[in-house]
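Chemist: Need a 3D model of the sequence below.
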Amino acid sequence: MQMNSSLLMLWGLWDDVYQRCTRLRYIEKGANIFRVVLLRYRGETLVTTDHQVINRGDWIVKIHIHNYYFATLCKGVKDDLRLALLLRRHIMLSLPKLAIYLESMDEKEKIKGIVGTTMLHKGVQPLGFSISDVPMNGYFRYKRWYLRLLLRFIHPDGKKRVQSWKQDMPLKRVYMSKESLLERYGSQNPSPLGELH
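Modeler: Below is the predicted model of the structure:
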C-alpha cells in the first residue's frame, strides 16, 4: 500500500495542527528531517560513546523525526533498501544543521546531549549515536503503536511489512552527547560529513 496523494494531503493538514499544539521547533522547515524541543530528561541514566553521562533532570534537546516530511520524500519509493538509505542520507544531511542550531541556542551551555526514541535505529551508530532499550511502560507502548501506524503509511508494503517488523524493529532510545555532536557536525568542523562518505 503506497500512500495516495489525498491521504498525504490530510496528513499534512494534521501535521500543521500538531506543530502549533506542541513545543516542537523546526530546524529548517522543508529541508531538515528533525524537529526538536528543549526539555529535562526523564529516563534512565545514559552513557554515550564518548563516556558522557546524561542523568534524569539534565537538559537535553529531544529530537523527533519529522514523519510527514519523510513521507513526502518516500513517495514513489518501493524498495526496502532504498527507503533505509534515503532515511540515513537525510539524517546525515540534517545533523550538521542540528549542530549549528544547538550552537546558537541561549541554553547551549546547560544542554547535555540529544535524545530521541525511534523504531528506525538501524545504521545510526556509525553516525555517532548510542542505542539503548526503553522501558515498555504505557507511554512507550503507545508510542510504539503510533510509530508502527505511521510506518504502515510510509512503507510501500504497508500492513504486511509492519507486521514483519514486530520483532525486528523494537522501539529504542538513540542519543549523542553535545560534545560529540558538535565535534562531528558543528561549525568548527571544516568538513562535517567527511568521515561519513
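Chemist: CA only for contacts and neighbour counts going forward, please
Modeler: Fine.
Chemist: Could you report the separation of Leu151 from Gly113?
Modeler: Leu151 sits 27 Å away from Gly113, going by Cα to Cα, to the nearest Å.
Chemist: Please say which of these two ends up with more neighbours.
Modeler: Neighbours were counted for Leu151 and for Gly113 using other Cα atoms under 10 Å; Gly113 has more, 25 against 21.
Chemist: this one as well, want them side by side:
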Amino acid sequence: MKNELLKGRAIYKRVKDSMPLLTAFILNHPEETKIKGVIGITLINKGFSTLGFECILPKNKLYCWFKKTFQLPIYFLSCSKISAVNIKKHRTVYLLMSKENLMKKYK
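Modeler: As a prediction, the model looks like this:
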C-alpha cells in the first residue's frame, strides 16, 4: 500500500482481529493461571489505546537505541517514504495489557 493512512488502518484491523485469538491462546495455555498480561515492544505509538493497551516509555536510552536499531528493518519494509524525520519521530515503547483487561475486551 502506498497510502500511509490506509496502511495504518489495515494494520490496526489485523491487530484488532487477532486479539480474540490471543485471548483463546492464553485461556488454553497449560500455564494460564501464571499469565498476568501481555507485553510488547514496538515503534508504533498511535492507535494502541483503543485496542486496550497502555503505553510505557523505557527509561534506559541505550536499551531504546538497541531495540530501535533492530526494529528499523521492519520499519523500512513497511514504510513507503523513508526519511530521517520519520525515523526520529518514532520512539520505542512498551505496550502492556493485563490479562483481565484482555479477557473483558476480547473474550
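Chemist: Specify the local secondary structure of the aligned partner of Phe76 of the second structure in the first structure.
Modeler: Under the alignment (TM-score structural alignment), Phe76 of the second structure pairs with Arg152 of the first structure. Assigned by DSSP: H, G, I helix; E, B strand; the rest coil, the conformation of Arg152 of the first structure is helix.
Chemist: cool, Pro73 of the second structure as well?
Modeler: With three-state DSSP as the basis, Pro73 of the second structure sits in helix.
Chemist: Tell me how many other residues surround it.
Modeler: So Pro73 of the second structure, with other Cα under 10 Å, has 11 neighbours.
Chemist: The most centrally placed residue in the first structure - nearest residue in space that isn't next to it in sequence?
Modeler: By Cα atoms, centre = their mean, the first structure has its centre lying nearest to Ile65, at 3.7 Å. Sequence neighbours aside, Phe34 is the residue nearest to Ile65 of the first structure in space, at 4.8 Å (criterion: Cα to Cα, 6 or more residues apart in numbering).
Chemist: Check the gap between that neighbour and Lys62 of the first structure for me.
Modeler: The gap separating Phe34 of the first structure from Lys62 of the first structure is 10 Å, by Cα to Cα.
Chemist: Name the residue in these two with the higher neighbour count.
Modeler: Taking Phe34 of the first structure and Lys62 together and counting by other Cα under 10 Å, Phe34 has the greater number of neighbours (25 against 20).
Chemist: just checking, that one touches Tyr26?
Modeler: Yes. Taking contacts as Cα atoms under 8 Å, Phe34 of the first structure lies within contact range of Tyr26: 7.0 Å.
Chemist: which residues in the second structure form helices?
Modeler: 4-28, 61-78, 84-89, 99-106 (DSSP state H).
Chemist: ok, Trp11 of the first structure - contacts?
Modeler: Tyr68 (Cα atoms under 8 Å, 6 or more residues apart in numbering).
Chemist: Report the distance from the one helix or strand it maps to to the chain centre.
Modeler: Element membership for Trp11 of the first structure, per DSSP states H and E: helix 5-21. Centre-to-centre, helix 5-21 of the first structure and its host chain are 19 Å apart (Cα atoms, centre = their mean, to the nearest Å).
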